[in-house]
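In: Got a sequence here, can you model it:
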Amino acid sequence: MTEEDIPAATAAAAAAENDDETVSSSSISSSSTKGKAGRTDYASWDRVATSLLTETDAEEKAEQEASSEALGLSTRPRSEAEAEERRKAAEAQKTKRRLDEFKKREGNVIQVLRGALNGVAGEGSAGGQPTKFVTREDLEAGRRVLTLCDADGPGRVVVTSDLSLLESTVPSNAKLTPKKYEGDVENAAPELPQGGGGKAMGLIKLNLRNLNSCTVIVRCKIITGTIEISDCENLTVRVEKEATVATVQADLCENLRVEYRDAPSGKGSFGMAPGQREKFYWGDDADDRIFHAGVKGLSVSMYRDGYLECETAKALNYLELGAKASGNASAEEVQFITSVKDGELVTNRAEAWGKRPEPSSAPSPSSVPAEGGKSPDPTAASNAAPETDNANDEDDEVEEIYASMTQEQIDVVIHNCESQKAKGNEAFGAGEYAQAVLLYSLALDKAAELPDEAEARAAIASSGKSGKGEGGATVKQLFPRHVVLSNRSASFLKLGEHAKALEDATAASVLDPSYVKGHFRMGLALHAMKRYSEALLALGRAEKLEPKNKQIKNALTFAERGMREEMRRRMEGR
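Out: Below you'll find the predicted structure:
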């Protein structure tokens, strides 16, 4: 070999060595691909490394679990009871998170104005009193519920008509046909197409809290027609003709005066009945009411065209009205309702509203004519005597049958149950189904304190185990548990908890076999669980109760279709 041949041989050997390295590299990672200009694709190497790391972590976790189990420290439930407790705890945490989300969303629509009279000048107001005019500029974007709180007078706060220009979205179901079933959470099938939602103008609700020695003048539209007042002293609330307030709820107040000055009724839309020109004033409709509990010195007056039409004969005091502590409920929790009947302002216990007056040692305000109102009929007492005697007989019968509780104690429990049920219906209507489940459960828990609970449970246990929900005779109840169970079943259906929905609907059907919603929701739950033949039986019972119900007919059609498809799959061996 010559000297000239040495560099060439060296170069060939180097090339061969490079070829060996290339082959070796490709054999190590045959799956890797070349990048641009022949560079290695490092992304593939990253994926391989991540996969290996995941496998290693899984192996370490398995080894740790095996070691913990050997030492008696396993995280697995040791028994079915422990597993059930863990499941309940997990559900409780899930419900709590949903409630927290609900409260957060609720807080996003509330505008709180504290100390509205602080630093307000008295120019331009009668007597030089400080006057605060609340307009849209005082509300942040998206806030539609106004809370006025922590203000000391003297002074006036005017909720101006400018707030009537606030715009809120109305859910599409707000225009459906009114509910067909008393106390039920869902509307009946509408006769007309549902259509889309719309817009509503005004505040959603007005809250007054901890206001002292001042006057609040309401001049704006309130969509819900509700004002809530609590913990106020020496407060005057004046509802004027521009406002739309049907209901006032007052709690734990002293020296509260409510004035309606040409204020419209809740009847119709903003005080006007559809298709009529006549204006209805507050008190013309049965739903125009003032609820009050724990209020000392409540005065209500109504003015029309600047003249006093009627007012309460004297300031109302919850103790003088006969409120007494009963069980866990204090006297301050006893609810009364003041409304207009036959042109007079009358007050009754909440449980007795629309029924016979509740017996009381104190003179009933309804027996005293309101100033400027009509005098009582001298024959009313004699005409009402037979009804009073029958009512007393009914009370005696209740005392005899349910010796464990007095009628007053039963009324307190029932009122609490009705309150929780109403809140549940409100949550359901707002789409907060988990919140609705919680509130319905609270109503049922409270109903368990009633002396007829054992009978209701026995009926469910004896007739409901089969899951058929056919039941026998309707169980006599002090509180309609079947309605709440049916409503909770509807909530569970919305949440996809079909087994729980079936359980509640079955219990509702057992307690009252004539309640069509129980059978209907039982059929829906069974259909969702693909138990089509059982769903057809439940829906058939519902159709028998209401042959013309379109919802039931549609549900039957879907159940029949589902059963045919299931039979076809079985025949084809799928």
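In: contacts and neighbour counts: CA atoms only from here.
Out: Fine.
In: Please name the nearest non-neighbouring residue to the spatially most central residue of the chain.
Out: Taking CA atoms, centre = their mean, the centroid of the chain lies closest to Ala427, which sits 1.9 Å from it. In space, and not counting its chain neighbours, Ala427 is closest to Ala436: 5.2 Å by CA to CA, 6 or more residues apart in numbering.
In: Arg86 versus Asn549, what's the distance?
Out: From Asn549 over to Arg86 the distance is 42 Å, taken as CA to CA, to the nearest Å.
In: Could you do Met571 as well?
Out: From Met571 over to Arg86 (counting by CA to CA), the distance is 42 Å.
In: out of these two, which sits in the more crowded spot?
Out: Higher neighbour count among Met571 and Arg86: Arg86, with 13 against 9, using other CA atoms under 10 Å.
In: what about the more buried one, distance to Ser441?
Out: Counting by CA to CA - Arg86 and Ser441 are separated by 20 Å.
In: And the residue nearest to Ala427, which helix or strand is it part of?
Out: Element membership for Ala436, per DSSP states H and E: helix 433-447.
In: To compare against the first, here's the next sequence to fold:
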Amino acid sequence: ADALCRQADEQDKKEEAASNQALGLADGPTGPPTAKAEKEIEELQGHSKRREDFIAWSQSREVSVSHTDVFGQVQLSAAEYKGKAVRIKNSTGVAYVVPEDAGLLKLMVDKCSDVSIHVQSSVITSTVELYKCRRLELHLDHPLGTLQVDECDESVAVKFAERDHVGKAYHQNSPGFSISWGLCGTSNSTMVGKAGAFQLLTCMVDAALRTDAVRRGEGEFPLDFGTATAVPDQPEPEAVPADEQRRQEAEKHRLAGNDMFRASDFSQAAALYSLALQLAPELGAVWANRAQCWLKLGNHEKALADAKKCTEVEPMNPKGWFRQGISLHAMQRYTDAIPALLEAGFKKVCEGQWDWLRID
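Out: Purely as a prediction, here's the structure:
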């Protein structure tokens, strides 16, 4: 009798296993949400390799240089820096020359003082960034598409070879920022910078420099001027309540961070999101955005911490839950990742949205 019972039990188990196999339940019941999460994790395994390759590529393309009180010129030659994004950092008392054949990918200048830089070549991305610099002169022999100047509280003089070379200059809290052009770089010098936590845009309009606050349309892209006023006639910003002003300033940092994210400058985007969070830590979208930056940079622990903070301040924000799941998966904590991804799916169903990776 015992043998017959065991045989019957074994037969029941075989039939149950066959039934589960036929129904796709060999690994246990998997409803639509779980199946979708597992499929997304499969896809992310392929993405992680591409993300790691991109991070490695970005790091291999950026180099930092620093000099102090150098006699004579420092050449950033093609042999060392061609195709690289060069960051000049913490230099003082130096004259740099970027020769005509240098072919820099991008030029960034951070926290330098009493420095001159003569860029004789074109920059591949047509982008130069200046941050917290003092008493700096930048000479540009070729046209420049985008110049970013932030937190430069003393003289920063950017001198173009010709008026037509002036592109778009985005600047914030840089009262010493001036633009000029001409053979000696001194004619038509115009002080365009202003103090204050608001972003300005300066460019040529009808053959003259014009500056206005950055205005954004759909998709948060800057709008063209059209009706900008000349620098001396700009009205001072109207006074607003302290709490509202704090949110407005945080929003400006968020939008600037979005611009940097779209330009694949994830470190700068994270720094701008941090500024926004210092002003308005209740903004869940910014915590989610910074988590996405950490994911792009391969810092999964920071990404997880920011994603958790997002769901603390905004429990219904699906991107906070989704980025928790992705962070945990990247850390090989698969059991913990599944509930977070399922929660993200539930929140998305509630919202009726499915754009997982877009920054807000």
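In: so what does the helix holding Ala436 of structure 1 touch, helix or strand wise?
Out: With contacts taken as 3 or more CA pairs under 8 Å, 6 or more residues apart in numbering; DSSP states H and E, helix 433-447 of structure 1 sits against helix 80-107, helix 407-429, helix 481-495.
In: quick check: angle from that helix to helix 481-495?
Out: For helix 433-447 of structure 1 against helix 481-495, the angle by axes from the mean of the first three to the mean of the last three CA atoms, to 10 degrees is 160 degrees.
In: List the buried residues of the helix or strand following helix 433-447 of structure 1.
Out: On the C-terminal side of helix 433-447 of structure 1, the closest following helix or strand by DSSP H and E is helix 453-463. For helix 453-463 of structure 1, a neighbour-count test (16 or more other CA atoms under 10 Å) marks Glu453, Ala456, Ala459, Ile460, Ser463 as buried.
In: Could you save these as TSV and add columns showing distance to Glu394 of structure 1?
Out: Below are the buried residues of helix 453-463 of structure 1 laid out as TSV (distance: CA to CA, whole Å):
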residue	distance to Glu394 of structure 1
Glu453	20
Ala456	21
Ala459	25
Ile460	27
Ser463	30
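In: buried stuff in stretch 56-73 of structure 1?
Out: Neighbour-count burial for stretch 56-73 of structure 1, counted by 16+ other CA under 10 Å, picks out Glu65.
In: ditto for stretch 490-499 of structure 1
Out: Ala490, Ser491, Phe492, Leu493, Lys494, Glu497, His498, Ala499.
In: From the buried residues of helix 453-463 of structure 1, pick the one nearest Cys253 of structure 1.
Out: Among the buried residues of helix 453-463 of structure 1, Glu453 lies closest to Cys253 of structure 1 (CA to CA), at 35.5 Å.
In: Spatially nearest residue to the closest one (excluding sequence neighbours)?
Out: Per CA to CA, 6+ apart, closest to Glu453 of structure 1 is Ala447, 7.3 Å.
In: Which residues are in contact with the counterpart of Thr147 of structure 1 in structure 2?
Out: Taking TM-score structural alignment, Thr147 of structure 1 has Ile88 as its aligned residue in structure 2. Residues in contact with Ile88 of structure 2 (CA atoms under 8 Å, 6 or more residues apart in numbering) are Ser64, Val65, Ser66, Leu107, Met108, Val109, Asp110, Cys112.
In: In these, which residue is surrounded by the most others?
Out: Cys112 (25 neighbours).
In: Who are the contact partners of the residue nearest to Ala427 of structure 1?
Out: Counting by CA under 8 Å, 6+ apart, Ala436 of structure 1 has contacts Lys423, Gly424, Asn425, Glu426, Ala427, Phe428, Arg488, Ser491.
In: Recalculate using a threshold of 6 Å.
Out: Counting by CA atoms under 6 Å, 6 or more residues apart in numbering, Ala436 of structure 1 makes contact with Gly424, Ala427, Phe428.
In: Please look at the first one and Leu439 and confirm they touch.
Out: If I follow you right, that is Gly424 of structure 1. Yes: proximity of Gly424 of structure 1 to Leu439 meets the contact threshold set by CA atoms under 6 Å, at 5.0 Å.
In: Of those two, give the one with the bigger neighbour count.
Out: A direct count of neighbours by other CA under 10 Å for Gly424 of structure 1 and Leu439 places Gly424 higher, at 29 against 25.
In: ok, that one to Asp396 of structure 1 distance?
Out: Taken as CA to CA, the span from Gly424 of structure 1 to Asp396 of structure 1 is 33 Å.
In: equivalent range in structure 2 for stretch 15-34 of structure 1?
Out: Stretch 15-34 of structure 1 covers no residues of structure 2 once aligned (TM-score structural alignment).
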